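>>> give me a model of this one.
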Amino acid sequence: MNRLLVIEAILKTNSFTKAAQLLGYTQSSVSQMVASLEKEFHIQILKRSRHGVKLTPEGRELYPYIIQTIHQYQALKETASSIRGLKTGTVRIGAITSVSCYWLPTLFKQFREEYPDIEFVLQQGDYGMILNWLKSGLIDFGLMTAEYGDGFEKHIIHTTEMNAFLPANHPLANLDRVPIEKLCDDPFILVEGGGYSEPLEAFSRAHMTPDVRYRIQDDYTIMAMVEAGLGISILSELVYQRTDFNIVSKPVEPAVKRPVAVVHRDKETLPIASQYFIEFLIDNQSQLK
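The predicted structure is shown next:
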């Protein structure tokens, strides 16, 4: 197991020397463990260059299994700890921007008040990225739309509304609700969903086609572009709560909804810490606004 942890540390730090310092080994020991693993598998896993360390093509094929093995070992240790009561563990989450920024910090704080030694690893991305992380074992569960991703277990914890985001001086900015057909008159900035888009689904249901000029993954970049007058967009209502952009956010008619769900494989196979945190999310879903 130590050899696999060394591989992970080398790739995280992009250095044999830094990996040795991180894990408390000598650089010579780290090199020997890598060489031993490569000799056992008869495959070169890592390639060093002046730019750092990278996986070889063969190493890229092996790496998801290395990560899965590490996670399974950590899950084993956490299960043993759970017999004595949850004391340590790591919760690996993949989440969309609005959820990671506006819900998770408070939830992390509350959870750690009861379990102070639990660690969190948060990966932020679009729907497609989250599903790929789930499949590879990089994360234990995702927080994303329930409308996308077949083959996973899902539990909806909240339904958020997606609003029209407009420049402050836009003709539609004074409306209480913006008819979706009116959003086809301006250049549209689409939040990149990685395989699924609530705005595009809403336009399709209305038999409308927006004038998509930009596809951007980051909500804050989109809001800056809206403020600059480059177009309009539809984003989660959550991202408007803590912004000082000179823009307005108005509900769309008909409403565009996003059912946010905990998405994972068989829950019983997850690390104990992640099982606890999922239960914590479900028990506290009423505070998600």
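
>>> rest of the way, CA atoms for contacts and neighbours
Fine.

>>> identify all contacting residues around stretch 218-235.
Under the criterion Cα atoms under 8 Å, 6 or more residues apart in numbering, residues 97, 162-168, 183, 186-191, 199, 216, 239, 245-247 lie in contact with stretch 218-235.

>>> how about it: buried residues?
219, 222-223, 225-227, 229-235 (16 or more other Cα atoms under 10 Å).

>>> now do the strands in the protein.
Applying DSSP state E to the chain gives strands spanning 46-49, 52-55, 89-95, 118-124, 141-145, 153-167, 178-179, 187-191, 211-216, 233-236, 247-250, 252-253, 256-264.

>>> check contacts around residue 162.
234, 235, 236, 237, 251, 252, 255, 256, 257, 258.

>>> how far away is the residue nearest to it when sequence neighbours are not counted from residue 140?
In space, and not counting its chain neighbours, residue 162 is closest to residue 236: 4.2 Å by Cα to Cα, 6 or more residues apart in numbering. To residue 140, residue 236 is 24 Å away according to Cα to Cα, to the nearest Å.

>>> those two: who's more crowded?
Legend: neighbour count by other Cα atoms under 10 Å for residue 236 and residue 140, higher for residue 140 (26 against 22).

>>> please give me the structure for this one as well, since I'd like to look at both together:
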Amino acid sequence: MFEIDALRLLVTVAETGSFTKAAVRLNYTQSAVSRRIATLEQQSGGALFERLPRGVRLNPAGRALYRHAVEVRDRLSRAERELAVLHAGRGGLLHVGAFATANISLVPAALRALKQVSPDVEVVAVEGPTGALMERLADGALDLAVVSDYPSGLPSADGVTTTVLCEDELFVALPRGHHLAASGMVDLRELRDEAWVQSAYGDRPTMLADACARAGFEPRKIIRIAEWAAKFGYVAAGLGVALVPSLAAWAIPGELVLCRLTDPALRRTVHIALPADPLPAALRLRDLLHDAGD
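Take a look at the predicted model:
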């Protein structure tokens, strides 16, 4: 296995044509250069340079290794530049996660602002439930995530810190022809006979189950639909009603009405989650998310 410093030294000796000149350029002693090249030649299985009366030049084996050494040097230089840009927050990849309704308007607004101030940052967006996002942060697969504590609390993850971003009130979506659509505020007990359109992530408690339990009843019927656009379609068709976070209000179609709920506790807190050593671009996005959430 060749050492990277030895390959760099090979390139410098080849470019200067002299152990002495390479030593001056790299701030080595001439004897240190000779020893390192001798070791490299031993590892290579033979001589790499022709020793001339005045200096050295690569032999065929040396020219073969030189081509690979230049490629390694150039790749390392590119890596160093990319890392410098990444850690300075001016570019590189930024892996961002969020739960579904945060991706309707909150996160896109912040990412649009990030693109304006840091156009060289390339965002890789991931959507998922809060628990999965926290795990990916702990594993180093995400650089920032927007997560929620409702209804089962905010899960902890090693090395992940969270800060409150905003409060997200829960509304009920009704078709415009519903007899409660014009009331503006609804007690969930008035909807105990309705079918409810909702989705669930595996066995995770749902906002609907928690809200109905607080109101003293269980949903008569649940229609399980995963995507928000399809949920809205079912409600618009009069097939059921749905709980809708305020973050999703921007996407509500005209056929629906959002009504507030009388229980003030029916809300969730949205958090920004970061790893222990966040990237500068992640911190910049955190600030932009606060701006978008105000």
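
>>> are any of the contacts of stretch 218-235 of structure 1 buried, and which?
Buried among the contacts of stretch 218-235 of structure 1 by 16+ other Cα under 10 Å: 97, 162-168, 183, 187-191, 199, 239, 245, 247.

>>> turn the strands of structure 1 into TSV, including distance to residue 9 of structure 1.
Shown next, in TSV, are the strands of structure 1 (distance: least, Cα to Cα, whole Å):
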stretch	distance to residue 9 of structure 1
strand 46-49	12
strand 52-55	11
strand 89-95	16
strand 118-124	15
strand 141-145	22
strand 153-167	31
strand 178-179	50
strand 187-191	33
strand 211-216	32
strand 233-236	36
strand 247-250	43
strand 252-253	47
strand 256-264	26
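
>>> right, and the ones you listed - which one's nearest residue 72 of structure 1?
strand 89-95 (11.7 Å; Cα to Cα).

>>> which strands and helices lie in contact with the closest one?
If contacts are counted by 3 or more Cα pairs under 8 Å, 6 or more residues apart in numbering; DSSP states H and E, strand 89-95 of structure 1 sits against strand 118-124, helix 127-136, strand 141-145, helix 272-283.

>>> and these, which is most packed in?
Highest mean neighbour count among those (mean count of other Cα atoms under 10 Å): strand 141-145, with a mean of 27.

>>> in structure 2, what range does that one match?
Mapped onto structure 2 using TM-score structural alignment, strand 141-145 of structure 1 covers residues 144-148.

>>> what's the average distance of that stretch to structure 1?
On superposition with structure 1, the average gap between stretch 144-148 of structure 2 and its aligned counterparts reaches 1.6 Å (mean Cα distance after the TM-score superposition for structure 1).

>>> helices of the stretch 1-150 of structure 1, start to end?
2-13, 16-23, 27-41, 57-83, 97-102, 104-114, 127-136 (DSSP state H, counting those that start in this stretch).

>>> and residue 145 of structure 1, which of those helices is closest to it?
helix 127-136 (7.6 Å).

>>> what angle do strand 141-145 and the closest one make with each other?
150 degrees (axes from the mean of the first three to the mean of the last three Cα atoms, to 10 degrees).

>>> for helix 127-136 of structure 1, give me the average deviation versus structure 2.
Helix 127-136 of structure 1, aligned to structure 2 and superposed, deviates on average by 3.6 Å (mean Cα distance after the TM-score superposition for structure 1).

>>> need the contact partners of that helix.
Under Cα under 8 Å, 6+ apart, the answer for helix 127-136 of structure 1 is 64-65, 68, 94-96, 124, 139-142, 144-145, 148-149, 193-196, 264-265.

>>> what do you get for stretch 271-278 of structure 2?
134, 137-138, 140, 143-149, 159-166, 282, 286.

>>> now do stretch 250-259 of structure 2
104-105, 171-176, 181, 183-186, 232, 235-236, 249.

>>> aligned counterpart of residue 173 of structure 1 in structure 2, please.
By TM-score structural alignment, residue 173 of structure 1 lines up with residue 181.

>>> hmm, its match is touching residue 175, no?
Yes: Residue 181 of structure 2 lies in contact with residue 175 (Cα atoms under 8 Å); the separation is 7.1 Å.

>>> corresponding residue for residue 224 of structure 2 in structure 1?
Using TM-score structural alignment, residue 224 of structure 2 pairs with residue 215 in structure 1.

>>> residue 196 of structure 2 and residue 223 of structure 2, how far apart?
Distance, residue 196 of structure 2 to residue 223 of structure 2, using Cα to Cα: 6 Å.

>>> try residue 190 of structure 2
19 Å.

>>> looking at the two, which one has more neighbours?
Shown here are residue 190 of structure 2 and residue 223; by other Cα under 10 Å, residue 223 has more neighbours (16 against 10).

>>> just give the nearest non-adjacent residue to that one, would you?
Using Cα to Cα, 6+ apart, the closest residue to residue 223 of structure 2 is residue 197 (4.7 Å).
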